[in-house]
Structures are given as structure tokens and as C-alpha cells.
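Enquirer: Test case, fold it:
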Amino acid sequence: MQRDANFANIPEIPFMDFIFKDYDEKIKDYKERPWIVDIPSGKTLKFGQVKKDAIKIASGLARRGFKQGDTLYFLTYEMAELYLVKIGVWLLGGAVRGCYQNEAPDVCAKQIKESSAKFVMADSDTIQVIRAALELVNYEVCLLSLGDEKIKGSTHLSTLLNDDGSAYKPPNNINVKEDMVAVMNTSGSTGSPKGVVHTHYSCIGGITYLQFLKTEDTVLEFMINYGIGAFSTMMFNLWTGRTVYHINKFDRSQYFQHILTYKPKSLVLYPFVANWFARCDDELATLKSKGFINLITIGGWVLDVATADSLTEKLPNTNLQQDYAMTEILFASVTDSFENPKNKLERCKSEGHEFTSSGRMLPKYEAKILDLSTGKELGPHGVGELYVRASHITRGYLKPGNQIDSSSIDKDGWFQTGDLAFFDEKGNVYVKDRVKFTYRYKYDIVSPFEVEAVLQQHPDVQEAGVVGISHPDTNSATRALVVLKPGRECSAKDLCKFVADRCPESKQLHAGVQFVKSLPVNKGGKLDRQALKSLALLYG
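Expert: Modelled structure (predicted):
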């Protein structure tokens, strides 16, 4: 399949009208096929039950006062049952917002009030947080629950599924470019998570643009259930008849066993996990011999060259693709896997370091690079901040009272991504780091990702995280926290020399190396750089 700009035509209709268009006819041959399978519980939602069960849920919610424009707030580890409820909400013209399962009650309360949520859903693992949050909310809500346990004082999902569906009435007069479908929390990589507002139009755009990515009939992933990645994957697969195996609580010690049990044809990996995955030599040898994984998609950030090449070498018959996406702008670019199905990720050198490409911008997306100091637009290989424009990006961030702050998008429609990047002559985008994560060594800007990429080339290194530590003479000095491969030994002096042999003075490990058992992970499943810096400071 070749890229076709017609894929980028976004119909201006309500979101569920788009998803359920000709649905009954489409699924006739695969009604019994699983849409979502939760791991490890094995709870399964089949294509044939989705629409009829969602209508029952919509009817049950309507009987309890849910109206068009209302919001459901959720805190749960479930995925299959959660999406059934979400669809019920969307059928009524409502919106959803979720949160990190171990979030503090006051943060949940803030988000509930910010969203004016009148319906709140939890499971047995999260109910204590929700009860504490609701004590801080100064209005009554309808409490819902899902999972195996029926929670006292709540309406359980099983009750909604026993509804006869007669109270469901499709909403009228939906404004597809204004009305909310979902408020999706950012991962909080540069601060507190923000609520990103997506409408019927932008959600349809996000689903439509996934057609530009190579996909398989089955995928295994462990994405956060309140994020843009899970939303796009679940709804695209419902729309196209594909199966998602979702790991509710990611555990590295169980990951390869889950792969062998479910035999997915594709995997979705964050680079932080891919760094570890690519260096599990024995397990990858087993996967290579089994031969069922055709595709690995990298999202959430970019792979370093050493990790990308390791995956290509150890799984030579598995296609590797990388996309560039953000909660705010959805999927904006992808590597050209349709034209070169077995190629390595393209790479390009910048300031002495090699980077992997996130591909070209998708049709109807525009992008530009602006110099950090002058704001001047830069040409190929000019490094600056990436700005993106498209018709279906977010409306902005949610403010209290269900209001929207659109200040992140300028008067001409450009969204400031906060990513340091450059383009090559072919139009491929290369993302170097978050602007907020960079620091100065004397007069030079240092990207921690660049130094991490060098450390990942060392044969004894499993994972590495780099931060800048304040220094009176040089502004900052670089310190690395390193996880070694099992059974390997390496000194801090060896790693400092390894980096010094490959990097200019500004990117060397002047603040040394500290060995740790693991690196901190943030709420979105990515490397937590704020916690990493706090950890680095503990070592003096």
C-alpha cells in the first residue's frame, strides 16, 4: 500500500458515526474475533458485542442523568471494559478524561473539578484514591465501577449491561470542531500533566492518519489507558477489525512470556523500554526463531542509533518503524516503511552525533524549525525548535470550568512542540531532545539524549540516563546514571573514557557515572528526567 493523500480527508461528522459507519456489515465475518484482550486477566471484548453492549451502557448512563456535553472521569487499570464504557459515553455526545492510577487524591480532585465531571469511574485498585478525591470535590457525582469487584455505593458495569437500551437517544446538533470527545493528559515529562482537548474532528483525524502507519492484524502494547497512543490504537483497530493485546500493568519480568503466549504480529514500544528490550539477547534469539513478529513500532520518542541497529540485527525479519507524535498534534510523521519495508531507520549526523529519523511529515501537516535565539526559520540541518500546523490538532488545554486555553497555538495555527529538531534535504524530521531537557556547558548546548546514545553503544550498558548538574565554572556538568547488563562489569572510569573518545569536551561526563539497578519511569511510561536529576544529585 502506498501513501495516498486522500487518506488525510477528515469527514466532518460525529466521532461514533465515523467509527460505526457500516459497522454491522463490516464485522459480519469476524464477530467472534477479539477487539481488546486485557493481560493478565484475559478479559476479552469481541467485535460482535461492542455496539450492542455500548448502547446498553449509554442507555444506563442516560437513566442516571448523563447528558450530551457531560464528562466521565476514570481511574482504572482496565482497558477492554473501559473502552466499552467510553463508547457508551461517546454515543451520548459526552467526553472522557482519565488519569494515572497512582495519582494523589488532590490531583484527581483538581482534574474532576476542572472537567466538571459528573460521573466518575474506578476499580478495586483505585477506589480509595477516588473516594479521597471525591471528598475534596464540592458537588455530587455518580460513582461507577468496573472490574471483578462490585464496589459499595457505586453502579457496577454489570448493572449498565443489564439495561434494555431503550433510554439511549443519539445526541443532536453536535459541533464536530468544537465539542469535546476526550481530554487526554500529557505524560508530564516537563512538569505537571496537562489536559489536552480533542474534538470529534481531531479524533477522527487521529484515527484517519493511522492509515499512514504500517500495521498488522494483532498488536501487543502496554500504553497508558488515558493517553493518546492507547486511544488511537484502540479506536483504529475497532474501525479496521484488528486485535489489541493490552498489558494492564507492565512488568519486564513477564513481558517476553506474554509475547510467547499471545504471539502478536506486532509490538508497540517506547524507546526507554526498547533500550532494554534490544539488549535481551537470549530472549530475542527465541523470538527470532519463532518468527511471528513482523513489525515493531517505536512511539513516544526516538530510538538511538545503537538500539535501532541492535533490533535490526537481532530481529532481521521484523520491520522497524518510528513515528513522531504528541498528545497535542497526534501522529504527524512516520518512517517510510511502505516503500522500504525492511530498511534500517534512516539516520543523519548533526554536531558530530548520529540520529534516527522519524520520517516525513504526513499529508496536510506543515512543520518548520525556528532558531532558539533569533526565532528565524532554519533550512535543512539547522537545529532549533519544531513547530507544527494541521487542521485537526488539539483545541488547547483544559482550564477550570471546562474552558479551553488555546494560547499554545499562535494566530496562524502553529503549535510550539518544545522539541529540539532538524530536517534533512529529503524532508525527514530528526528529533534531538526536549528543549527543556537541554543545558549549557559553558557556551555549548548539550542534549542528554546525545550522550545517552553514546553510552548505549557500550557492550556492557543496558540503559543510561544523563542529566546536567549545576557547576559554578561551566554552568552545568554532565552526570550519567547507568544500568549494566546482567553479569557484566565495567568501571565509571571506563565509561567516562568511552564517552570522551567519542564526544567533544562539552558532552563528556565531567560529573561522573553512577551505577544504579534501574532508572526512574514517569506516569507515561517514559524516562522520568525530573526524578533522574533528583537521583543524580543524591550522589553529590
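Enquirer: use CA for all of it now, contacts and neighbours both
Expert: Noted.
Enquirer: What residues sit buried inside stretch 7-27?
Expert: For stretch 7-27, a neighbour-count test (16 or more other CA atoms under 10 Å) marks Ala8, Ile10, Pro14, Phe15, Met16, Phe18, Ile19, Tyr23, Ile27 as buried.
Enquirer: packing partners for the top helix by length along the chain?
Expert: Longest helix in the chain, counting residues (DSSP state H): helix 47-63. The contact analysis (3 or more CA pairs under 8 Å, 6 or more residues apart in numbering; DSSP states H and E) places helix 47-63 against helix 80-91, helix 157-161.
Enquirer: Would you mind saying which of those lies nearest Pro316?
Expert: Distance to Pro316, taken as CA to CA, is lowest for helix 80-91 among these, at 32.8 Å.
Enquirer: After the longest helix of the chain, heading C-terminal, what element do we hit next?
Expert: strand 71-75 (DSSP states H and E).
Enquirer: how big is the angle separating that next one from helix 80-91?
Expert: 170 degrees (axes from the mean of the first three to the mean of the last three CA atoms, to 10 degrees).
Enquirer: Does anything pack onto strand 71-75? Which helices or strands?
Expert: Using 3+ CA pairs under 8 Å, 6+ apart, the elements in contact with strand 71-75 are strand 95-98, strand 119-122.
Enquirer: Quick one: closest of the ones you listed to Ala531.
Expert: Among the helices and strands packed on strand 71-75, strand 95-98 comes nearest to Ala531, with 22.9 Å by CA to CA.
Enquirer: follow-up on the earlier one: so which of the buried residues of stretch 7-27 are in strands?
Expert: Counting by DSSP state E, no part of these is found in strands.
Enquirer: Please produce JSON lines containing those, extended by distance to Thr374.
Expert: Shown next, in JSON lines, are the buried residues of stretch 7-27 (distance: CA to CA, whole Å):
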{"residue": "Ala8", "distance to Thr374": "34"}
{"residue": "Ile10", "distance to Thr374": "36"}
{"residue": "Pro14", "distance to Thr374": "42"}
{"residue": "Phe15", "distance to Thr374": "41"}
{"residue": "Met16", "distance to Thr374": "45"}
{"residue": "Phe18", "distance to Thr374": "44"}
{"residue": "Ile19", "distance to Thr374": "45"}
{"residue": "Tyr23", "distance to Thr374": "52"}
{"residue": "Ile27", "distance to Thr374": "54"}
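Enquirer: For the comparison step, fold the sequence that follows:
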Amino acid sequence: MNDSRFTLEDNVLKGKVVPYPPFEFNSLGELILASLKNNPKLVGQIDGKTGEEYTFDQMRDRSVRCALWMKAHGLLPGDVVVVCDNQHLDVAMPCYAALYVGAIFNPLYVGMSKRDFCHMMKTTAPKMAFVNEELATTFAAAAEEINLDLKIIVFGRVSGFFEFERIINEQENEKVQNYECTPVKSSGDTAVILCTSGTSGLPKGVALSHIVLMKVQNRPALTVLQADRALIVTPQAWVTGTFTMLFTVCANATRLIPPPFDENTACALIEKLKIHSAFLPVNVMNRLVKSDAVKKYDLSSLKNVTSSGAILSVAAREAFIKAVPSATITVGYGMTEVGGVIIRQSPGSKFGSSGHVLEDSQLKVVDPATGKVQGANKEGELWLKSCTMMNGYYNNPEATAKAIDEEGWMHSGDLGYYDEDGEIFVVDRLKDLIKYRGYHISPADIEDVLLPHPGVKEVAVVGLPHPLDDEHPVAFVVRAESSATDQKVTEQQLIDLVATEMGDFSQLRGGVKFVDCLPRTESYKTLRRYLRDLATSVAAS
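Expert: Take a look at the predicted model:
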């Protein structure tokens, strides 16, 4: 391997070590407030649905007013503030405000269940929650259930709750103009708690510090998250959504707040605003190429598309390039626990790879059965290390100890390998592998065969329990719209397709189940545990 970007030492891929410059600020809140003050006339946010805008001055004014109210109502450095709503112009304000007062903000997905809300609030013990009108009573009930003293502030108006617009209007103009951030004790203090996706169980809270966030902002792995007026199709509670909200301010860029995703709305927005860059999860890319929307709208302005969070197959990549030929696709791989993306493609990267390990990051491949570190082209669990690692899972030392070993390696739970050129290939989640007569089968391999079929819009493969064979692969399929194909695909056609393209072990012995939609997290990841439960109930019946 002859590449100046990384070295290979004892089967460990090591990105180039590049020192960070001294940081001017000790907290991310200080950096954000300074940026807002220094560029008051810059348009900082645009609502993609309504066209309404906030300048940096408006964002500073509204976030500072929120911070003054927080402090007046007893919020202290280190306290936690929950923020839970769909994206709109004011959702970021309590997040910035919490950072100003040295507190921690914790964005939650609006689609969480009451059980999940209770679990996360037991873990983080928030003092305040900023929520939408629909969730106010749910949060109140959850807080009562776990005996939590919680101030609930509503974006809108619900009787009996604080109203966001009213609390910010209560503040004195002089205090707003002279406001300064509360210093944090250390730049290593936690600034934000981000939830894991919860695809395999209850979510955990990933604690990221001020210094980690400032390092990520200073040397972004995904520049699209700081790009001007980029289309970022993720909820704010996901790591890319939160990073975009924070880092566009630091980069003096305008953040586009898109409406909830659907194929036609997204394509219409690209055409209308001549969008140049976009972050699209793999599932969203697949949905776009399977729809008629890419043909209805002019997408030629779209030059750069970035994706992460799932495996982008060669077939899916080629289908997207065919549908949107103006766009260059860059794939990244990482985890919230290591500060986001630490592996990224570069020009000339091989199709199917996630690229090379980035600066100040390391990777090794470990055999899950023996613990032996693997060499090139040998599969195993990906272990990761970076200078932007989490402080740990918030208030969960047991889970932290299971995830990060004594040498500081994050055990990703992902199966993969690197080749002779140091390019890294992610194969699947270890927990998602299907066991058939002692052999391990990758669901992603079967999905890659099924997804290109014109009659298939979405697909997920899981293991169906079997008394003799361990598990049989079963495919849950969402059919393509009738306008996209002449006739509905049948179960036998898909079974025959896999039989033709794949070996005997990977056959769909569990059959094909057609569904209206796949269960997904708000970050567009498939909730395979729900599908496994469904497959188990089918086997039992």
C-alpha cells in the first residue's frame, strides 16, 4: 500500500496524523454566538416549504432570549434540555441556547414511543423539554410516570404549558444585547446527547463534547453538512441533522430546512432552488430512482450527492447515476460514537467501497470468533478509533464498557474488510446476519439482487426461525407503484431471481412477504427487529 493518506501497521489502518490548530473558544456555544454576532445580515435559515427566512441577527436574538429564560428558570451548566419537533425555523433556538448557558441539549425523534421517551428521560433526567403541540401531553405523562420535574415549552400553543413565543418575548432588550455565554469548566464537557437509532433495542444516548464538535467542524468529513443551501434529508435528531444545524452557522452558510421527504417534493425543491449539493440516505436514493419524480423535474443542478448510514450497493449507485447523471456520489462510513464519518470515498474509489480511513482515525478488522486481527481481504468486525470519540453512553457505563474496550477501540458491530489498496468495504451488521445450517448469510447480498428488479420499490431480508436449519431467509418487499412497472411482481418471480443469481445457501426458503411499507427509524434505517418479530410470529403460526 503506497498512499500518503494512511499507513498500515500491524494490520491496523492509520489515517495521517494532522494536529489541530489552537481553538479560539472553549465551548461550541461561544463559537456559535460569535458567528451569529459577526454576520448579522446573513440569511442563516430558509424554510423550504414556506420560503420564510431568519437572518443571523434574528437567530441570535431568539436564541439569546431563550437562553435568558432558561437561566432565569434555574437551568445550570451540565443540565439537560430535550428538543423534540419536526424541523422548522425555531427548533434550533433552544439547542443554541442550551449551549450558551453551558447545558446539554438532547434532540429526540418525534416518532418515538412513550416508552422510548420514558427510557431516554430516565437516562438523561432533563430539566426542560421543547416540544411540538402534539407531544406536549405525551411528555407530561411520561414525566409523571417516571416522577420527573420537567418544564415543558411548546412550539405553538397548548393550554397549561409554556409557549416558546411568549417566553422569548418576556426578555429585556438590554440583557439580550449584552448577553455573554456562561463558561464551561472544560471543553471536554458534554455538549450534546444524540440517540442511537434503536434498530436492535432501546436507544442509548451518545455524549459528544464541545471539543469533539469543534474538531469535527474544523475538519469536516462530510463538507455537504456545511454547504450553502444544501438539501439535507435527515431529521434533526440524527447526527447529520444536528451537525448541519450547528456547523452551517460556524461556516457562515445558509441552512435549508426541507419539508418532510417525499419523492416529488424533494425533486421539485431541487429544481426550484437549483440545489447543488445534497445528503441523501441510501433508502432515499433508492426511493428516488424507483419513482417517476426524477423524470418530471430538472435535476441537472445537482452536482454532489453524499450518503452514509447504510450500505450503498453497486447496483443502487449505478441506478442513481443513470437517473441523475449530473451528480457525483460520495459515500462515507462512521458512527455517532466516533464523531460521525471517519471513512470516506475520494475520487477514484472503487464501487462498493466506503473509501479510506480519514485523518486522525484508525481501523482494524477483528475475527469475532477468535479475536485475531485480520489482514487484507479477510472479513471480520470493524473496530474504530478516532480523536473525536464520544465521552461515552450518557449515564450508561455498562453499555460504554461493552462498546469501547480498554485500548479505546469502538467495536462497531459491522462486518467488513479492507483490500490490498486500503479501501474499506462494509458487508453487513453482524447482528443482521442470517444463520443457515451453520453458514452465515448477508441479508444485504440478497437485497442487492432483489432491489434492481423494476417491480421492487424497497426490500429487507431477515431470518425466519426454522427447527432444523436455524433460519431461512425471508424477504419483505414493497412493490413499486403501478406507474413504474407494467404489472405487479409475484413471489415466485423473486424467488426464481434469487435462485438464478445466488448460491444454494442464500435461497429465499422463507419466501416473500409483500407489505405496504417497511418499518423505519426517522433516520430511514430499517427496523429489522420488527421484521424479525413478524417473521418469528409467522413461523410460530
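Enquirer: do you know which of the helices and strands packed on helix 47-63 of structure 1 lies nearest Phe212 of structure 1?
Expert: Per CA to CA, nearest to Phe212 of structure 1 of those: helix 80-91, 23.8 Å.
Enquirer: and the closest one, which stretch of structure 2?
Expert: On structure 2, the counterpart of helix 80-91 of structure 1 by TM-score structural alignment is residues 89-100.
Enquirer: quick check, distance from the matching stretch to the centre of its chain.
Expert: 19 Å (CA atoms, centre = their mean, to the nearest Å).
Enquirer: what does that stretch rub up against?
Expert: 27-30, 32-33, 45-47, 53-54, 59, 62-64, 66-67, 70, 81, 83, 85, 104-105, 130, 155, 180-182, 191, 245, 257 (CA atoms under 8 Å, 6 or more residues apart in numbering).
Enquirer: Please check these and keep the buried ones.
Expert: Going by neighbour count (16+ other CA under 10 Å), these have 27-30, 32-33, 45-47, 53-54, 59, 62-64, 66-67, 70, 81, 83, 85, 104-105, 130, 155, 181-182, 191, 245, 257 buried.
Enquirer: Can you give me the neighbour number for Thr123 of structure 2?
Expert: When neighbours are defined as other CA atoms under 10 Å, Thr123 of structure 2 has 15 of them.
Enquirer: what about the residue of structure 2 positioned farthest from its centre, which helix or strand?
Expert: With distances taken as CA atoms, centre = their mean, the residue sitting farthest from the centre of structure 2 turns out to be Glu174, at 39.1 Å. Glu174 of structure 2 is located in helix 173-177, with elements delineated by DSSP H and E.
Enquirer: Give me the nearest residue to the equivalent of Lys295 of structure 2 over in structure 1, chain neighbours excluded.
Expert: Correspondence of Lys295 of structure 2 to structure 1, assessed by TM-score structural alignment: Ala285. Excluding its sequence neighbours, the residue lying closest to Ala285 of structure 1 (CA to CA, 6 or more residues apart in numbering) is Lys314, at 6.9 Å.
Enquirer: Show me what the one you found aligns to in structure 2.
Expert: So, by TM-score structural alignment, Lys314 of structure 1 is matched to Ala323.
Enquirer: Tell me who's in contact with Gly309 of structure 2.
Expert: With contact taken as CA under 8 Å, 6+ apart, Gly309 of structure 2 is in contact with Pro281, Val282, Tyr333, Gly334, Lys525.
Enquirer: Let's see that with 6 Å instead.
Expert: With contacts defined as CA atoms under 6 Å, 6 or more residues apart in numbering, Gly309 of structure 2 has no neighbours.
Enquirer: what's the answer for Leu311 of structure 1, then?
Expert: Counting by CA under 6 Å, 6+ apart, Leu311 of structure 1 touches Ala278.
Enquirer: how big's the offset between the helix or strand hosting it and structure 2?
Expert: Using DSSP H and E, Leu311 of structure 1 maps to helix 305-314. Following the fit onto structure 2, the mean deviation recorded for helix 305-314 of structure 1 is 1.0 Å by mean CA distance after the TM-score superposition for structure 1.
Enquirer: okay, now the aligned partner of Ala403 of structure 2 in structure 1: neighbour count?
Expert: By TM-score structural alignment, Ala403 of structure 2 lines up with Ser408 in structure 1. By other CA under 10 Å, the residues close to Ser408 of structure 1 number 16.
Enquirer: Please report the distance of Ser408 of structure 1 from Thr394 of structure 1.
Expert: 10 Å (CA to CA, to the nearest Å).
Enquirer: again with Gly153 of structure 1
Expert: Per CA to CA, Gly153 of structure 1 is found 36 Å from Thr394 of structure 1.
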